[in-house]
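Enquirer: Below are the sequence and a predicted model; questions follow.
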Amino acid sequence: MGKVIGIDLGTTNSCVSVAENGEPVIIPGASGSMTTPSVVAFTKKGERLVGEAARRQAATNPERTISSVKRHMGTEWSTRIDGTDYKAQTISAMVLMQLKKDAEDFLGAPVTEAVITVPAYFNNIQRQATKDAGRIAGLNVKRIINEPTSAALSYGLNHGEPQKVMVYDLGGGTFDVSIIEIGEGVIEVLATAGDNHLGGDDFDERITQWLVRRFKEENGADLTRDFAAMQRVREAAEQAKKELSASESAHIMLPYLTQHRGEMLHMDLTFTRGQFQDLIEDLIERTAQPVHSALSDAGIAPAELGRVLLVGGSTRIPAVQEKVRALTGKEPSRNINPDECVAKGAAILGSTLEGNSLVAAGTDKNLLLLDVTPLSLSIETVGGVATRLIERNSTLPTRYSRIFSTAAPYQRSVDIHVLQGERPMARDNKTIGKFKLKGIKAAPAGVPQIEVTFDIDANGILKVSARDLDTGKQQSITITSNDSMSEDEIQQAIRDAQVYAGQDQTRKDAMEVLGDAQRLMAETEQKLKEKKKELDRGTKKQVKADVNRLNKLTMKCRLDKVTEAQLAEIKEAMRQLEESARSL
């Protein structure tokens, strides 16, 4: 069996790791960086770019560049490019395919299995969407693990002493906080809370809007009408945010930004840390409630925390660190890399799923991981009430059954509405599925006994089954949702991904072949020029004819439509030219 890789599929950046000799190592991306931008772009020539290459061209190709797609996982969001609709799962799969390729290049062997991390507050549909993205990318997703739990697993491998740890995970698009107990080789999640729409993207947007307002005040020009200018401003906003983690001010200089009334305008502004903190103060304050909630659910006071771990790039912001100090009374630990620890934890779990034993530091015991479900699971009952079957922060995996009955006399079927959330009324929670149980024995209302079982696996993904206790008839129910991809859609996406992979390889081969062909023609032309007077007429004519034939084939070759047959024809023409040019 090959290696199981660990993937942190992030909103802004993604990271991949693998366990080597019991220690997780980060696999560098194609550009040599330890993280890969979660960005996908389609060029007008039909080429698909992923990662750093996609991010670099975003300013010149904003309408065909997709980023922060993680925020759309498990929703009906899609984008249409060149007549094709792409769902969030498909775009995420393209990022995963790049990480898979990077891992294969690093290991020198095929990679087919992975552990993928998700925000702790992802619901059932979002988790399933992430698993679907992995399938599309050609990965067997062995486990879905919560990001804070994964970070704690990475930390716990080297810090086995008993302690309660808070993981404060603020990334590009999501915020999670988990209270985790580490002790005697066991890593147990006590409680988790969070906000799936809070992160660095929101900070970037606040800076972007501030820059747009200032520019309009100073120049009278509305940048929001200029797509390319807005992309440059967004990139500058993100860069300024990073600079302000180390400096008190950032100088934003964007020459030739836009044209207004025939005049070319430039942006030249100074943005201070104080201005930045004022802009995002309310966003940082939004992290307080989940922290209080998680501590309350875990039944501990901040003073009982042994460590506070900061995870996610956004925790580098000084105002965020100050907020964590205020909330916990603790100095945040700097023992882990906030960008890499989540992927490393996933790689550790992947190694254990391969059958390897990992021993916690300071103990002789193998690590045992106990995670929790982030949200309560309910079904709708009479009066629109959400009747809970599984409470939030229940340890995974878990299974719970409850007996229900009919509300109307001689009812032959019941509609079961499955919900996820904490509100008392069904309408206020997230619908994650509906199904109909048929074939119930006709009887007065309240007489049939229908046992409904909720079964949550280690990935936090829910399966539901129902049984009529009177007849013994049992039926397993697969919950489907409008937000999920059907099996047919997944299979089509897998086929499309394979086609794309083939096209990408063909384009890469074509670029190499065309480069070799250009060099061969240039060298041959130079030799013809040098030996012009020494060559007989027949040789000169043959070489020139071969050069012209190869040149015509290369001119006809378009990277966006190149085929294997075209490449074969060019290679044959190169072979003929090399043969005829031997006499030069």
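Expert: Sure thing, it's come through. The structure presented is a predicted model; accordingly, all values stated were derived computationally and were not measured. Numbers count the residues shown, from 1 in each chain.

Enquirer: When you work out contacts or count neighbours from here on, use the C-alpha atoms and nothing else.
Expert: Fine.

Enquirer: Can you show me the strands along the stretch 401-550 of the chain?
Expert: 413-420, 430-438, 450-456, 462-468, 474-477 (DSSP state E, counting those that start in this stretch).

Enquirer: likewise the stretch 201-350 of the chain?
Expert: 249-260, 263-272, 307-311.

Enquirer: could you redo those strands as a markdown table and give each row mean neighbour count?
Expert: What follows is these, written out as a markdown table (neighbours: other Cα atoms under 10 Å):
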| stretch | mean neighbour count |
| --- | --- |
| strand 249-260 | 15 |
| strand 263-272 | 14 |
| strand 307-311 | 25 |
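
Enquirer: As CSV, those with distance to Thr174 would be great.
Expert: Output for those, formatted as CSV (distance: least, Cα to Cα, whole Å):
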stretch, distance to Thr174
strand 249-260, 25
strand 263-272, 25
strand 307-311, 11
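
Enquirer: next up, a second structure to put side by side with the first:
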Amino acid sequence: MIVGIDLGTTHSLIGVYAADGPRLIRNALGSLLTPSAVSVDEDDRVIVGLAARERLVSHPRQSVAAFKRWMGSDRVTALGSHRFRPEELSALVLKSLIADAEADLGERVAEAVISVPAYFSDSQRKATRIAGELAGIKVERLINEPTAAALAYGLQQSDDGGRYLIFDLGGGTFDVSILELFDGIMEVHASAGDNFLGGEDFSRALLDGFLREHGLSASALPLGELAVLERRIEAFKKQLASGGEATLELTLSGQARSWRLDEDGFARLCEPLVQRLRAPLERAMRDAKLTPGQLDQIVLVGGASRMPLCAKLVSRMFGRLPLRHLNPDEAIAHGACVAAGMKARNQALEEVVLTDVCPHSLGVSTGQEVDGRYVNGLFSPIIHRNSTVPVSRVERYFPVHDQQRKVELEIYQGESPRVENNVRLGAITIELPAKARQDNPIDVRFTYDINGLLQVEAEAVASGLKREVVLEKNPGVLSPEQIRERLQALAALKVHPREHQENVALVARAERLYEELLWAREQVQLALVRFRNVLDLQDDALIAEHRRDFAHFLDAVEAQANGA
């Protein structure tokens, strides 16, 4: 069985391509959205999903979220006695999703198509594949999130074809892709984006605005109070996104605080972020060599695209209203399911050729004489960003000195004119015959394939000697030996059983409310102790009955806290 997965910064989803089209699968709590959060409890057991997100308030040092932004790095997060890399945290979320799918489908999931931001680097894509491997599934295919969105909208079924701009603003990343559909081919013309811009940043802008308004500092607030404020700010942002104005009222450091904001005030607070949205849109249009009038449709996806300022920005820039009739939280997951169906060669799907582009420029470090002074560390691109893959390009270089017998070519990825600001991928060394520099050229060929593998070949033209390297590894990406070690470590973890997740989530929710609401502490604590006592009896029927009552009680407490 092949599934489609949207591995998101804030939420993740899983589904399949069924007889009637893409179908998303609910988790053990009955929700399609599984929060991308991981926590470790007092017994050193791992918690994933809603309960882990609730524990961000009550147990901030044992819980983590938004780790998708760290993919491709060697950052380590300590939770309890465990230390996790971003791939491992993502693997735990994938394991939870797969368990839900297997419970629903009644068969083993062996393979997945996972969506990734179009602007993810090679190291981030490889880290995503490794996360799948650590979760026990094969991930041969990654699909760019904007391309998945196009599949979800069924654009590939359009008889007339056309050019489409996909605007994808998720919880942690922003992507723009320009696609053209013709004769059964979905071709990506350009991709741009920002891997550190998403709904979380707009929430942060609101948080900073609230703190400034009240003369507070985030560093001076207790962790628990800061977590409560962050949670309330998130709800406040959603209220603003539904239009009109919103009011936030809560108690911090023993003092009641109130803040009222309308849509225009929100837009002013977020103006620097809106400008960051504008830059990738302009870059993608330039790279695709298109004018706004040459686009047939603009599609908004990603949960954060619900903010009215997104539709306003697109309407001002392109002179038309965007499409957004699909649930923006679910669109990419639907597209990943369609891609999974295509990979499984589902007969209900027409064969569509999906092309892709290289999201970042690839080249070597060179030097150049400028005004009588030799300057090193300059970036010389060989494959420019947004080249359609697979692609192969060759450039000719010369040694610095006459009679130079060896050259080391350092390989970089990025868009800066100086290599120190780009990402070093590796190096290749080639021996040269003793000749004058102008008679001793080196031809360097870069070949980049659909799976993100870069092959570099250097040829000393005068001697015919060739050297070759295939860059499958990137800085910060686990080696095969490390993957085997991490697999063993993850297999040894104690993870809460899927059938207990409802109980774990309720307990975590009660602990969060106890942390947040001073006036309700006695009631919440009493109800929590009673529910724990019932859990100790291990009577499933009795637990189910008390779980319903406990959930209703917590609903009432939360409604009272929110003034409902």
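Expert: Great, that's in hand. Keep in mind that this is a model prediction, so the values were computed, not measured.

Enquirer: So after superposing, what's the score?
Expert: Scored against TM-score structural alignment, normalised by the length of structure 2, the superposed chains reach a TM-score of 0.81; 500 aligned residues with a Cα RMSD of 2.9 Å.

Enquirer: about what we covered before: dump the strands of the stretch 401-550 of structure 1 to JSON lines, plus distance to Gln321 of structure 1.
Expert: Converted to JSON lines, those look like this (distance: least, Cα to Cα, whole Å):
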{"stretch": "strand 413-420", "distance to Gln321 of structure 1": "32"}
{"stretch": "strand 430-438", "distance to Gln321 of structure 1": "32"}
{"stretch": "strand 450-456", "distance to Gln321 of structure 1": "35"}
{"stretch": "strand 462-468", "distance to Gln321 of structure 1": "36"}
{"stretch": "strand 474-477", "distance to Gln321 of structure 1": "46"}
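
Enquirer: Adding mean neighbour count and distance to Ser484 of structure 1, write those out as JSON lines.
Expert: JSON lines is the format used below for the strands of the stretch 401-550 of structure 1 (neighbours: other Cα atoms under 10 Å; distance: least, Cα to Cα, whole Å):
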{"stretch": "strand 413-420", "mean neighbour count": "19", "distance to Ser484 of structure 1": "15"}
{"stretch": "strand 430-438", "mean neighbour count": "17", "distance to Ser484 of structure 1": "10"}
{"stretch": "strand 450-456", "mean neighbour count": "20", "distance to Ser484 of structure 1": "18"}
{"stretch": "strand 462-468", "mean neighbour count": "20", "distance to Ser484 of structure 1": "14"}
{"stretch": "strand 474-477", "mean neighbour count": "14", "distance to Ser484 of structure 1": "15"}
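
Enquirer: Out of the ones you listed, the one nearest Ile182 of structure 1 is which?
Expert: Ile182 of structure 1 lies closest, by Cα to Cα, to one member of the strands of the stretch 401-550 of structure 1: strand 450-456, at 23.3 Å.

Enquirer: What lies in contact with the closest one?
Expert: Strand 450-456 of structure 1 has contacts (Cα atoms under 8 Å, 6 or more residues apart in numbering) with 389-390, 396-405, 462-469.

Enquirer: swap the cut-off to 6 Å and go again
Expert: 397-405, 462-468 (Cα atoms under 6 Å, 6 or more residues apart in numbering).

Enquirer: Tell me which two in those residues are the farthest apart.
Expert: Pro397 and Ser405 (26.7 Å).

Enquirer: Pull the number of nearby residues for the residue mapped onto Met97 of structure 1 from structure 2.
Expert: Matched to structure 2 by TM-score structural alignment, Met97 of structure 1 sits across from Lys95. Burial measure for Lys95 of structure 2: 19 neighbouring residues, criterion other Cα atoms under 10 Å.
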